[in-house]
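J.: Sequence plus the predicted model coming up.
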Amino acid sequence: MEPSMNNNTENLHQRKVKLQRDKGIQKANLIASGFQFIKTFYTLLRKVPQTDEEAKKIMRAYMEEVLHGIFFFGSIHAIPVKPEEFFPDGHHEDFKNIFPEPFEKYNTHLPVRTPYSVLLVLVVKIKSTGNMNEILQLLTETNTFLQKPSPTDNTVWNSNDYCFDSTVVSQSYFKDPQTDKGSEMFWGASLACKGKVEREILIYISCIKAWNKAVAYAVHYAQTGRAIKFPNYVYSEAFRSGRRNNSPYESIPPCLKCVSLFHNIRFIPQSEEEHHAAWPYGNCAEAESFSKLLNTLSNVLDDVKAVINGAEEPFTQEMIDFVANCQKSAAQKLKSRKFLLTEDWHFFGCCTG
C-alpha cells in the first residue's frame, strides 16, 4: 500500500502546485488586462470634447467608475489584487492624486455596472447621432486596443485571458405604432467580469440596484418559470464581437434564456432552437439594454406584464419582493471574498447614461 499512498500524495501535491500556478496566471492576466483597460479608456475619454464644467464632471465620473470597478474586481479575486498593482512603475500615484475616490472606496462600495458598460456609454455618447454602424465600428476599434498589451507586443489575449471586455452588445428600441417612429436605441453589454463568483455577485447587485425592477424580477425568478411580457413593437438586436479574428461585430439571435425571460420582443434575427446558453440568467446584454429602455420610456413600462405559470398580470411594486434575498445571497458571496460589506450597502456610481 505504501507505493500507492506515495503516488497519491505526489499527485495531490502536483495538483496543488498546478492550481497555484493557474491562479498566479489568472492574477497576472487580471492585472495586465486591467491596466490595458484603464489606459484605453483614458485615451478614449480625452478625445471627447469637454466644452463646459458639467461635461467635465460627467467624464470624470466615468473615469472614476471604471477605476473603481477594476479595483473592486481585483479586490475580490481569488488572489486579491491591490489598486497599485494595476499600474506599472508607480504610476498609480498620478491617478490617485487626480481620482482619489476609487482608491479609497473600492473595498467598501459596490459597483453598479462593469467597466465595459461604462465604456459602451461613452462610445454611444461619442457617436451622438446614434448611428448603429458607427457605434459598432468604434467598439471594434476600441476592442482592438483592449486586446493588445502594448504597441510593441504582438501578443493578443484570447477570450479566456482578457478579463474586462464584453463578448456581446445589444440594442433595443420602441416603435410607436401611431407615428411609425422609433425611439432612441438603448445599448447594453453582456457581463464583463471573469470568475463564477464574480459573475454571481454582479447579477445580484444588478437585481438590487442597477436594472429596472421588472427586468430584475424576470432574472431573479427565472428558475421558477416566471417572466415579463413587453407591449407590442419593442425590437432588439444583439451583436457578437469578432475580436478572435479581428472581424466586425455580427448580428446574432437571442439565446433561449432571453426568449424565455422577455416575452413579445421582436428579436432580430429571430431565435434559433439550438441557440442554448451555458451562462446564467442575467448574463446577457439584453438585460441592461431592456432596463435602460424601461427606465426611460414610462409608456412602455406601464404596459409590462408579469407572467406567472403562463398567466399574465400587471407588474406591480408588490412584486419587488426579491431584493432582500438578493442582498442575502450577495452578502454571502462578498464575505467569502473578504469584502468589507456594511449594513448600509454603499454603491459607487449612479448608472449615468
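T.: Yep, it's here. Numbering: from 1, shown residues only.
J.: Could you use CA atoms for every contact and neighbour count after this?
T.: Noted.
J.: Residue 43: what's it in contact with?
T.: For residue 43, no contacting residues are found, by C-alpha atoms under 8 Å, 6 or more residues apart in numbering.
J.: quick one: it from residue 29, how far?
T.: Using C-alpha to C-alpha, to the nearest Å, residue 43 is found at 21 Å from residue 29.
J.: How about residue 17?
T.: The spacing between residue 17 and residue 29, counted by C-alpha to C-alpha, is 18 Å.
J.: got it, and residue 180?
T.: As defined by C-alpha to C-alpha, residue 180 lies at a distance of 48 Å from residue 29.
J.: So which of these two has more stuff around it?
T.: In this view residue 180 and residue 29 are compared by other C-alpha atoms under 10 Å, and residue 29 has more residues nearby, 17 against 10.
J.: Give me the neighbour count for the closest residue to residue 181 other than its chain neighbours.
T.: On the basis of C-alpha to C-alpha, 6 or more residues apart in numbering, the spatially nearest residue to residue 181 that is not a chain neighbour turns out to be residue 175, at 5.5 Å. Neighbour count for residue 175, taken as other C-alpha under 10 Å: 15.
J.: okay, pairing it with this:
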Amino acid sequence: MVNNRRGEQEDFLKSQEPFRHNAFKIITKMLDWCNMTEGSKKFVDEILHSIFFLGKINKPQFLPEMIFADDKQILENLKERYPKPFELYSTQLPRRSPFSCVLDMIVLQKGQKNENQILQSLRDLLNELKSRFLVSSTICVSQKSNIPNSDRYLHVHFWTESRTDEKAEWAYGNCAEAESVSNLLKNEKDVKENAQPTCTDENRQKAKERVDICINLRSH
C-alpha cells in the first residue's frame, strides 16, 4: 500500500513537470523578444507576476527558484531587472493570463495589422510548449468589417490551471471574443459610437460581423 501511494505521488509530480518546462520556455522567449522590441518591458513584468503567482498556487508549488533551477544566473538577472514580480506574486493577484501578455508582446513586435505573422509567432511558440499548463489554444480576432486592412484586435481564449485533471476557469475574464470586441470598441471611436445598446436581430448581426474569426492555434 505504501509503495502504491509513493508510486502515485511520483506519477503526479511527473505530470506537473510541464508547468516548469512551459514557464521557463515562455519567460526566456519573452526576454528575447523584449531585447528586440522597444517599449515591451512592461509585458515581461506582467508575465513574471502571472507565472510566479500560478506557480505558487499550483500543487506542487513551482516557486521562481524551482522554475530556474537549471539556470540560476537568469534568476539573479531577473531579480535585479524585474524586482516587482518577486515582491508581489505572493500577495497580489495578477491581472490576466500569461498568454495574454505573450500576445501583446507579439502584436507590438509584428504590428496590429499583421495577423498572419502574429498567428505564426504564436504557433511557433506553442510548438515548443507542452499542453495543459500556461497556454491558450484559441485566439479571437476582431476588426472593422467595412475596412479590410483595418487594425486587428486580438485576444486569447480562457486559460486553465490544474491541481488535478479538472479545468478551472479564471474569474478575472475568460472570454476571448468579449475581450477582443472590447479592444475594438476601446480603440475605434466610430465603432463605439455606432454600437447600439438595444438587443435586436439587426444589432446582433452587426455584432457578429465585428468578430472576424476564432482561430485554433494548434490546428496547423
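T.: Cool, got the structure. Given the structure is predicted, the values throughout are model-derived calculations rather than measurements.
J.: Give me the TM-score for these two chains.
T.: Structural agreement between the two chains, given as a TM-score (TM-score structural alignment, normalised by the length of structure 2), stands at 0.76; 197 aligned residues with a C-alpha RMSD of 2.9 Å.
J.: Just tell me the aligned range of the strand ranked longest in structure 1 in structure 2.
T.: What stands out as the longest strand in structure 1, according to DSSP state E, is strand 234-242. The alignment of strand 234-242 of structure 1 onto structure 2 (TM-score structural alignment) finds no residues at all.
J.: again with stretch 64-82 of structure 1
T.: Matched against structure 2 by TM-score structural alignment, stretch 64-82 of structure 1 falls on residues 45-63.
J.: Residues contacting the matching stretch, please?
T.: 13, 16, 19-20, 23, 27, 64, 82, 84-86, 88-90, 93-98, 101-102, 134, 161-163.
J.: swap in stretch 81-96 of structure 2?
T.: Applying C-alpha under 8 Å, 6+ apart, the external contacts of stretch 81-96 of structure 2 come out as 45, 46, 48, 49, 50, 52, 53, 56, 79, 172, 173.
J.: got it, and stretch 148-160 of structure 2?
T.: Everything outside stretch 148-160 of structure 2 that qualifies as a contact, by C-alpha under 8 Å, 6+ apart, is 97, 99-100, 103, 112-113, 115, 132-144, 167-170, 173-177, 179-181, 183-184.
J.: Repeat the analysis, applying 7 Å as the threshold.
T.: Outside stretch 148-160 of structure 2, the residues that touch it by C-alpha atoms under 7 Å, 6 or more residues apart in numbering are 97, 100, 112-113, 115, 134-144, 167-170, 174-176, 179-180, 183-184.
J.: So which bits of it are buried?
T.: 151, 152, 153, 154, 155, 156, 157, 158, 159, 160 (16 or more other C-alpha atoms under 10 Å).
J.: got it, and stretch 110-124 of structure 2?
T.: So for stretch 110-124 of structure 2, counting by 16+ other C-alpha under 10 Å, buried means 110, 112, 113, 115, 118, 119, 122, 123.
J.: Format these as JSON lines; extra columns: distance to residue 216 of structure 2.
T.: As requested, the buried residues of stretch 110-124 of structure 2 are exported to JSON lines (distance: C-alpha to C-alpha, whole Å):
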{"residue": "110", "distance to residue 216 of structure 2": "20"}
{"residue": "112", "distance to residue 216 of structure 2": "19"}
{"residue": "113", "distance to residue 216 of structure 2": "19"}
{"residue": "115", "distance to residue 216 of structure 2": "14"}
{"residue": "118", "distance to residue 216 of structure 2": "13"}
{"residue": "119", "distance to residue 216 of structure 2": "10"}
{"residue": "122", "distance to residue 216 of structure 2": "11"}
{"residue": "123", "distance to residue 216 of structure 2": "10"}
